[in-house]
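1. here is my input; please provide its structure:
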Amino acid sequence: MDAEPTTPALRDFGGGPFGIYIHVPFCATRCGYCDFNTYTAGELGTSASPQSWLEGLRGELATAAARFGDLPSVTPPVETVFVGGGTPSLLGGDGLASVLDAVRANFTLAPGAEVTTESNPESTAPAFFERIRAAGYTRVSLGMQSAAQHVLSVLDRTHTPGRAVAAAREARAAGFDHVNLDLIYGTPGESDADLDASLDAVLAAGVDHVSAYSLIVEDGTALARRVRRGELPAPDEDVLAARYERIDARLSAAGLTWYEVSNWASSDAARCRHNLGYWDGGDWLGAGPGAHSHVGGVRWWNVKHPARYVDRVATGELPSAGWETLTRDERYTERVMLTLRLRTGLPLADLAPEAAPAIARAERDGLARRTGTHLILTDAGRLLADGVVRDLLV
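-> Down below sits the predicted model:
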């Protein structure tokens, strides 16, 4: 096996959109439902800091660019950059500007590249949005989750109701045409009225993109422990389905159309191009602790702890913890799982002949329909997308 994942990855790299994901592993507090690779200052102590992380990021991007420079052809320009976390806005406007500078120092951004950062509403302000807009960011994604204080409390979210909407308006005032608000639905104690209030707030904010995810109780989280102890009920599947339909109806009536099962946009230009790269089988480099990459059918993932990440980068090697070359069957599985979630559907030509009976069942049950070239989920099929995928892969 080759010593580094880029060696086999670059053999089949190129030919499609290329993106970069930057993982910022810092959070002010830990939300009870979150199982992402994040750390509070108390958990890190003196072992790592945003400053040491930024130096590590610069080193990783430089090393990756050198590996990509070994290509027989020129590395394609970067179509999308997505800074996620964690809480990237904790870096402040200058910190996020430095992140984008590090990308530009090592890779070429395509004309009109989409550059997104996630942000917690509480760590933003008008000056923050003005700074990152001037630095070259084109899109902001804000974690709202809910407009109900008691729902935010169950999720251990620290922002106050109303702050997310105010932040979205500040971002628009700073010149951002593309602003997303994230919602989580199905939290224990959330009522239909709570959800309606959240949707009212989202629509009043005037954003052009909304992401809405059902609450998932992840093993190892504080929320999972509370559910296991009986302090909170587990999310109810029927309630989640009804809430999804409620969300879709409200957003659709307001001119926000679904383009992926959990995402709605006011126009094609408002869609998140970076995430479309994931769903449609694109290539991306993931930089930062725990970040995952996918290039040329090879997937690798970085060491998770920020201190170990910085130490690995300092050796001049990529900080990967492991990697794998996806088999033909694995690539097929991922293609079906991800692309079927899109409104445009999955090309029928991409499905194996053995999937024909499952396609017929999905059509018979009203879960999918065939166009001339694609298999597309119906409204009912979106609610049961995972089941449709499982049947197609049998």
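2. rest of the way, CA atoms for contacts and neighbours
-> Will do.
3. may I see the buried residues of the longest helix along the chain?
-> Across the chain, the longest stretch assigned as helix under DSSP state H is helix 50-68. For helix 50-68, a neighbour-count test (16 or more other Cα atoms under 10 Å) marks 50, 52-65, 67-68 as buried.
4. that helix: what's the following helix or strand?
-> Sequence-wise, the next helix or strand downstream of helix 50-68 (DSSP states H and E) is strand 78-85.
5. elements contacting that following strand?
-> For strand 78-85, the helices and strands in contact under the criterion 3 or more Cα pairs under 8 Å, 6 or more residues apart in numbering; DSSP states H and E are strand 18-24, strand 109-119, helix 273-279.
6. and the very next helix or strand once past that strand, how far from the chain's centre?
-> Under the assignment DSSP H and E, the closest C-terminal helix or strand after strand 78-85 is helix 92-106. Here helix 92-106 is found 20 Å from its chain centre; the criterion is Cα atoms, centre = their mean, to the nearest Å.
7. now the strands: where do they sit in the stretch 101-250 of the chain?
-> For the stretch 101-250 of the chain, the strands defined by DSSP state E, counting those that start in this stretch cover 109-119, 139-145, 178-185, 209-214.
8. so the first one versus strand 139-145, what angle?
-> If you take axes from the mean of the first three to the mean of the last three Cα atoms, to 10 degrees, strand 109-119 sits at 20 degrees to strand 139-145.
9. and if you look at the third one?
-> For strand 178-185 against strand 139-145, the angle between stretch directions is 20 degrees (the same axes, to 10 degrees).
10. so which residues make contact with strand 178-185?
-> 138-146, 164, 168, 171-172, 195, 202, 207-215, 240, 243-244, 270 (Cα atoms under 8 Å, 6 or more residues apart in numbering).
11. compute the inter-axis angle for that strand and strand 209-214.
-> Going by the same axes, to 10 degrees, strand 178-185 makes 20 degrees with strand 209-214.
12. please give me the structure for this one as well, since I'd like to look at both together:
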Amino acid sequence: MPPSALPLGEPVPADGALPLDEVAPGRQFGAYVHIPFCRVRCGYCDFNTYTADELGSVSRSNYADSVLREIALARSVLDRVGHHEPLSTVFFGGGTPTLLAADDLVTVLAALRDTFGIVADAEITVEANPDTVDANKLAALRAGGVTRVSFGMQSAVPSVLATLDRTHTPERVPEVVAAAKAAGLETSVDLIYGAPGETLADWERSLEAAIALEPTHISAYALIVEPGTALERRIRRGELPPVDDDLQAEMYELADTRLQAAGFSWYEISNWSLAGEHPSRHNLAYWHDTDWWGFGPGAHSHIAGVRFWNVKHPAAYGDRLAAGVSPAHGREVLDADARQLERVLLRTRLAEGLPVAELPDRSRVAELIADQLVDATAAMRGRIVLTLRGRLLADVVARALT
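-> Next up, the predicted model:
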């Protein structure tokens, strides 16, 4: 199953030049590095990832070289518009970043540091599947400058992991989380709820197992059955039951209750951090509409209102860079209305909320409070903050406010 298609957008010049004269100083800047490799494609996944038999002549061993070329290109592009901010966050995502050798990940991080600079207290995260790391690899990542590892736990129930086509066992997760902590890394775990056949008791078991790991951050995402995925085909053929939206809502409510009782606070609809002090600063930067450059095939970037995205296949990505050509596939320049719309959509997902004064239309606020979707006390203080019910219906709230 090929990953979902890229948007078309406007063409990007061969040198990658931005349609900007200059960028005002002081904008927060981050880097996302996409590692598109996976051992097995999970049935629910439509991310831009590739297994070995889908890569042809592309080798994981020389992938870092292509990323280094894009780093050099990005520096040239940003120099032309006066964008010289150091990186405050770096995030290696995928795919499975830890299928690359630790030396390759550290080499890319060193190139980012040498090329852009990285602030002293930067958050530097690597996503990891539990069965692709060990104590030695985690120690090497920490020694190379990584500060945080986000483990794709997904579930503590073997049958749910099997439905999701995950390759690790529940027993592996505590081992690697302990090894990461021993190496001095901050830890986060990702969970998915609502898989076909998963019960509320299964989900509670996964929550309790995640809490017992004592990470500083837990993400919990509702399973979305994407068209064209293997999971969607299995459900359509009747091999698996469909996802139950009402059960997913119960699971979310249970997650919020259990996590709050364990000392976690929600800061974004699907994310909780311990005592509210360890949010993912990289993800917050997305929701705050800051600047970032996405390196790698299919990666998206945003610089001062310009969005652009790279070609998807690793072979095309590497060939363009080897030829001295930007790997960007297309771009769009956001006008004021589009940026305002995105601000409402993104900021209402956050616990800090959105200032009422920044709403383009305030006529529906009283109705949303009456429907118990928006917190009345917060609104009286000038901010739109979702209630628990509002978090479950966040898209409804966002549409009403735009």
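13. circling back: so of the helices and strands packed on strand 78-85 of structure 1, which one's packed in deepest?
-> strand 18-24 (a mean of 25; mean count of other Cα atoms under 10 Å).
14. now the helix or strand following it: which residue numbers in structure 2?
-> Remark: after strand 18-24 of structure 1, the chain's next helix or strand is helix 41-44, criterion DSSP H and E. Aligned using TM-score structural alignment, helix 41-44 of structure 1 spans residues 52-55 in structure 2.
15. in that stretch, what counts as buried?
-> Residues of stretch 52-55 of structure 2 include none that count as buried (16+ other Cα under 10 Å).
16. nearest residue to the equivalent of G263 of structure 2 over in structure 1 in space, please, no chain neighbours.
-> Matched to structure 1 by TM-score structural alignment, G263 of structure 2 sits across from G255. The spatial neighbour of G255 of structure 1 that comes closest, neighbours along the chain excluded (Cα to Cα, 6 or more residues apart in numbering), is S266 at 5.8 Å.
17. now V333 of structure 2
-> Leaving aside its chain neighbours, V333 of structure 2 sits nearest to V306 (4.6 Å; criterion: Cα to Cα, 6+ apart).
18. and the one you found, what's its match in structure 1?
-> When structure 1 is aligned by TM-score structural alignment, V306 of structure 2 is paired with V298.
19. what do you get for R383 of structure 2?
-> Using TM-score structural alignment, R383 of structure 2 lines up with H374 in structure 1.
20. if I pick the closest residue in space to its match that isn't next to it in sequence, what's in contact with it?
-> Closest residue in space to H374 of structure 1, ignoring its immediate chain neighbours: P347 at 4.3 Å, by Cα to Cα, 6+ apart. By Cα under 8 Å, 6+ apart, the contact set of P347 of structure 1 is T373, H374, L375.
21. among these, which lie within strands?
-> In this view, the contacts of P347 of structure 1 that belong to strands under DSSP state E are H374, L375.
22. looking at the helices and strands packed on strand 78-85 of structure 1, spot the one closest to P72 of structure 1.
-> For those, proximity to P72 of structure 1 was assessed by Cα to Cα; strand 18-24 is nearest, at 16.7 Å.
23. quick one: that closest one aligns where in structure 2?
-> Against structure 2, strand 18-24 of structure 1 falls on residues 29-35 (TM-score structural alignment).
24. what does that stretch contact?
-> Contacts of stretch 29-35 of structure 2 (Cα under 8 Å, 6+ apart): 49, 85-97, 282, 285, 290-299.
25. dump the residue contacts of the closest residue in space to V374 of structure 2 that isn't next to it in sequence.
-> Distance criterion Cα to Cα, 6+ apart; nearest residue to V374 of structure 2, sequence neighbours excluded, is L386 at 4.6 Å. Going by Cα under 8 Å, 6+ apart, L386 of structure 2 touches T348, R349, A351, G353, L373, V374, D375, A394.
26. secondary structure class for D329 of structure 1?
-> helix (DSSP: H, G, I helix; E, B strand; the rest coil).
27. so what corresponds to it in structure 2?
-> Counting by TM-score structural alignment, D329 of structure 1 corresponds to D337 in structure 2.
28. quick one: its match and W287 of structure 2, what's the gap?
-> Using Cα to Cα, to the nearest Å, D337 of structure 2 is found at 17 Å from W287 of structure 2.
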